[in-house]
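>>> could you look at this predicted model? Sequence included:
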Amino acid sequence: MQHFPYQLTGPIGSAATFGLIVLQVDETIEQDFRRLFPSRDIALYVNRIPSGAALTPETIAQMGRDLPAAAALLPQRVAFDVVAYGCTSGTTLIGPDRVTDLVQGALTTRHVAQPLGATLAAFAALDLTSIGLVSPYIDSVSGPMRQTFETAGLQVPSLLSFGEEVEANVARIDPASIHAAALQVGADPLVQAVFLSCTNLRTLDVIDDLEQRIGKPVISSNQALAWHMARLSGAPLAADAPGVLTSKPLARPHQGVLPPI
C-alpha cells in the first residue's frame, strides 16, 4: 500500500479553543453555546460527566470525584484557552478553587471557568451589590448558593425556587415560568439585578424582554459563563447575545471571600 505524503496544519480554533464539561442530564448548555459562539474560528470540545437523575449534595459530591476523569477525556494535545465545568450548583458545593485544581490536574489549559466564578465576575462588571435569585432546585442546593453570594459580599434579598430535584424536569421548565419568576424577583426594590441560576434552564430567549420590563440587568448561568470565557480568551460572542452583560468588559474580581473548600 502506498503511503501518500501529507502536511500538518494548525488547530481548528484559530480564534479560541474551548473545552466544556457538561452534566450527563443537561440538555441546554450545548445548544446555548452554539448560539453564543457561532464563529467557525472557535473550536468547542464537549465531554459529559455522570450526574445522577437528581441533583443533590450527594450527587454533586460524586461529580467532584468524577471531574478529573471527565476532563481527561477531552483531547489531550489541544491547547485549550478555557476549559469550563458547566454546573452552577456543582461549583458552589465543590468549590471553585477545587474545580480549577481538578481540571488542571487532568489537562493543560490557560484558564478554568465555571458558572459561579463567571457570575461573580459579571456582578463585578455591572457594579452590583444586591441580586435576586431564581433557582430550579430544592432548598439543600439553592440555600448554599445564596449563602455563597452573601459570603462574597452580595445581598440576596429575594430568592425564588421551583423546588425541583429531578434534572430531566429542569430542562423542561417552560421559559414562560422562568420569565414569571424573574419578574416577581425583579420587582423587589432592593434587587439591583436578577440571576437565573442553572445551566439546564432555558433562559436566553427571555433575558432581553425581562431587562426591558424590569429595567434591571438579568444574568443567567450560561450567558455569564460564555461571556466570561469570551473575555478570558478574546473570542467573539454572537452579535445578538442577550443582555447588557454581553457588552461589558471584565472588571476587577469581586473582593468578597468565598467559603473555604
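Perfect, I can see it now.

>>> going forward, measure contacts and count neighbours with C-alpha atoms only.
Noted.

>>> what's near enough to touch the spatially most central residue of the chain?
Using CA atoms, centre = their mean, the residue of the chain that lies closest to the mean C-alpha position is residue 115, 3.0 Å off. The neighbours of residue 115, taking CA atoms under 8 Å, 6 or more residues apart in numbering as the test, are 85, 86, 87, 88, 91, 221, 222, 224, 225.

>>> one more: residue 161?
With CA under 8 Å, 6+ apart, residue 161 has these contacts: 134, 135, 136, 137, 138, 139, 142.

>>> right, and the helix or strand after the biggest strand by length in the chain?
Secondary structure of the chain read by DSSP state E shows that its longest strand is strand 155-164. Moving toward the C-terminus from strand 155-164, the next helix or strand (DSSP states H and E) is helix 167-170.

>>> got the contact list for that following helix?
25, 26, 53, 54, 55, 136, 164, 200, 201.

>>> 7 Å - rerun?
Helix 167-170 has contacts (CA atoms under 7 Å, 6 or more residues apart in numbering) with 25, 53, 54, 55, 136, 164, 200, 201.

>>> what about versus this one:
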Amino acid sequence: MGASIGFLYPGYSAEDDYPAFQELLGGDVTLRLVHTLMREDAHRVDALLDVGGADVLEAGAHTLREQGVDAIVWACTSGSFVFGWEGAKKQADGVGAAAGVPASSTSFAFVDAVNHLGAGRVAIAATYPDDVAQRFVAFLGEAGLEVTSMASRGIVTAAEVGELAPAEALEFVAMNDHPDAEVVLVPDTALHSAALLEPLEERLGKPVLTANQVSVWQGLRLAGATGPRPGLGTLFSAGVPAALATEPDR
C-alpha cells in the first residue's frame, strides 16, 4: 500500500512543484496539498508570523486529516524558522495533534536532511530579504550547523519568487556556493526547484537542498516510504531513512 503525504502550502506560487515531484517519485506515493491562508504575501517577520499562526495551520491540518494522509509537512521555511527553534517545534506539534499523524516543517526538514548527508557546513542562497534570511541562519545555528556564507536576493513576495525563470534561479544558487560548504541550502517553498536539482548538483559538484525537495523528503520519512528515488538529487539517491518514533530534539 502506498504512502499518502499531506502538505500545508501557503498561498499560490510554486505549488505546481508538487505534481512534478509526484511524477518523479512514482506511483507508490501520493502527495496531497492544501493551500493555507495567506492574509499578506510578504517576506516580513510580522506577516510570516501570521502565515504560520496556529489557527491557520490547524484549519489546513483538519482538511488533510479528512483526506486520510499518513504524515503532514508545513511546507513553508520562513513561516516556520521565524518562530525560532522552540516555536517551530510547538508549531509542528500543533499540526500533528490537529491531524492525528506525524508532522514536521520545512525548516526541520532542512536540518534533518543536512544531518542525513553527514554534513556540518552549509552555504545559503536565500531569496528572502536579509533580515528574514538571518533568522534562518540563527535557526540552523541552534541545530549546530555552521553557515559558511549567506546570500540574500531581497525578494519581498512569494509571488515574485515563483516567477523566477529556471535559468535565473540556477545562476543565483550557483553563484552563491562557498568552497568550504559541504551542502548548499535554497530555502523558500515559493521557488520552483524540482527541475533544478540535477542541473545544480552537476554544476556545483555537491549536494543541493531546496525547500520543496526537503519537504517531500521529510514527508516520506514520516510516512515510512524509505526506498531510493532517482532524479531527485543526492538526498534521495540512497533511500530515505525512516523517522524515529520519538525524536527528543523535536
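Received the coordinates, thanks. Predicted model, so just to flag it, every value in this text is computed and none were measured.

>>> coming back round to it: which part of the second structure matches the longest strand of the first structure?
The counterpart of strand 155-164 of the first structure in the second structure, using TM-score structural alignment, spans residues 146-155.

>>> contact partners of the longest helix along the first structure?
Criterion DSSP state H: the longest helix present in the first structure is helix 57-72. For helix 57-72 of the first structure, contacts defined as CA under 7 Å, 6+ apart pick out 21, 47-52, 90, 94, 102-103, 106-107, 141.

>>> again, 6 Å this time
Applying CA atoms under 6 Å, 6 or more residues apart in numbering, the contact partners of helix 57-72 of the first structure are 49, 90, 102, 103, 106.

>>> now it: buried residues?
59, 60, 62, 63, 64, 67, 68, 70, 71, 72 (16 or more other CA atoms under 10 Å).

>>> the second structure: which residue goes with the last one?
Residue correspondence to the second structure (TM-score structural alignment): residue 72 of the first structure is matched to residue 62.

>>> and residue 78 of the second structure, how far from residue 93 of the second structure?
In this view, residue 78 of the second structure and residue 93 of the second structure are 17 Å apart by CA to CA, to the nearest Å.

>>> all helices for the second structure, in order.
17-25, 45-51, 54-66, 78-81, 84-99, 106-116, 130-142, 158-162, 166-175, 197-204, 211-223, 234-237.

>>> turn those into CSV, columns for distance to residue 185 of the second structure.
As requested, the helices of the second structure are exported to CSV (distance: least, CA to CA, whole Å):
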stretch, distance to residue 185 of the second structure
helix 17-25, 17
helix 45-51, 20
helix 54-66, 25
helix 78-81, 13
helix 84-99, 18
helix 106-116, 8
helix 130-142, 11
helix 158-162, 16
helix 166-175, 9
helix 197-204, 11
helix 211-223, 8
helix 234-237, 12
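
>>> mind checking which of these is nearest residue 182 of the second structure?
Comparing the helices of the second structure against residue 182 of the second structure with CA to CA, the closest turns out to be helix 106-116 (9.2 Å).

>>> give me the stretch of the first structure that that closest one matches.
Going by TM-score structural alignment: helix 106-116 of the second structure matches residues 115-125.

>>> roughly how far is stretch 19-32 of the first structure from the heart of the chain?
Computed by CA atoms, centre = their mean, to the nearest Å, the separation of stretch 19-32 of the first structure from the middle of its chain amounts to 10 Å.

>>> can you list the residues that contact that stretch?
So stretch 19-32 of the first structure is contacted by 44-51, 83-86, 199-200 (CA under 6 Å, 6+ apart).

>>> coming back round to it: now the match of helix 106-116 of the second structure on the second structure. Mean distance?
Following the fit onto the second structure, the mean deviation recorded for stretch 115-125 of the first structure is 1.0 Å by mean CA distance after the TM-score superposition for the first structure.

>>> from the chain's centre, how far out does that stretch sit?
On CA atoms, centre = their mean, the centre of stretch 115-125 of the first structure falls 9 Å from the chain's centre.

>>> repeat for stretch 8-24 of the second structure
Worked out by CA atoms, centre = their mean, stretch 8-24 of the second structure lies 11 Å from the chain centre.

>>> now that stretch: buried residues?
8, 9, 10, 11, 13, 14, 15, 17, 18, 21, 22.

>>> same deal with stretch 218-227 of the second structure?
Buried, per 16+ other CA under 10 Å, within stretch 218-227 of the second structure: 218, 219, 220, 221, 222, 223, 224, 225, 226.

>>> got JSON lines for the residues you listed, with distance to residue 170 of the second structure too?
Shown next, in JSON lines, are these (distance: CA to CA, whole Å):
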{"residue": "218", "distance to residue 170 of the second structure": "23"}
{"residue": "219", "distance to residue 170 of the second structure": "25"}
{"residue": "220", "distance to residue 170 of the second structure": "26"}
{"residue": "221", "distance to residue 170 of the second structure": "27"}
{"residue": "222", "distance to residue 170 of the second structure": "29"}
{"residue": "223", "distance to residue 170 of the second structure": "30"}
{"residue": "224", "distance to residue 170 of the second structure": "31"}
{"residue": "225", "distance to residue 170 of the second structure": "29"}
{"residue": "226", "distance to residue 170 of the second structure": "28"}
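
>>> and which of those is nearest residue 167 of the second structure?
Using CA to CA, these come closest to residue 167 of the second structure at residue 218, 26.6 Å.
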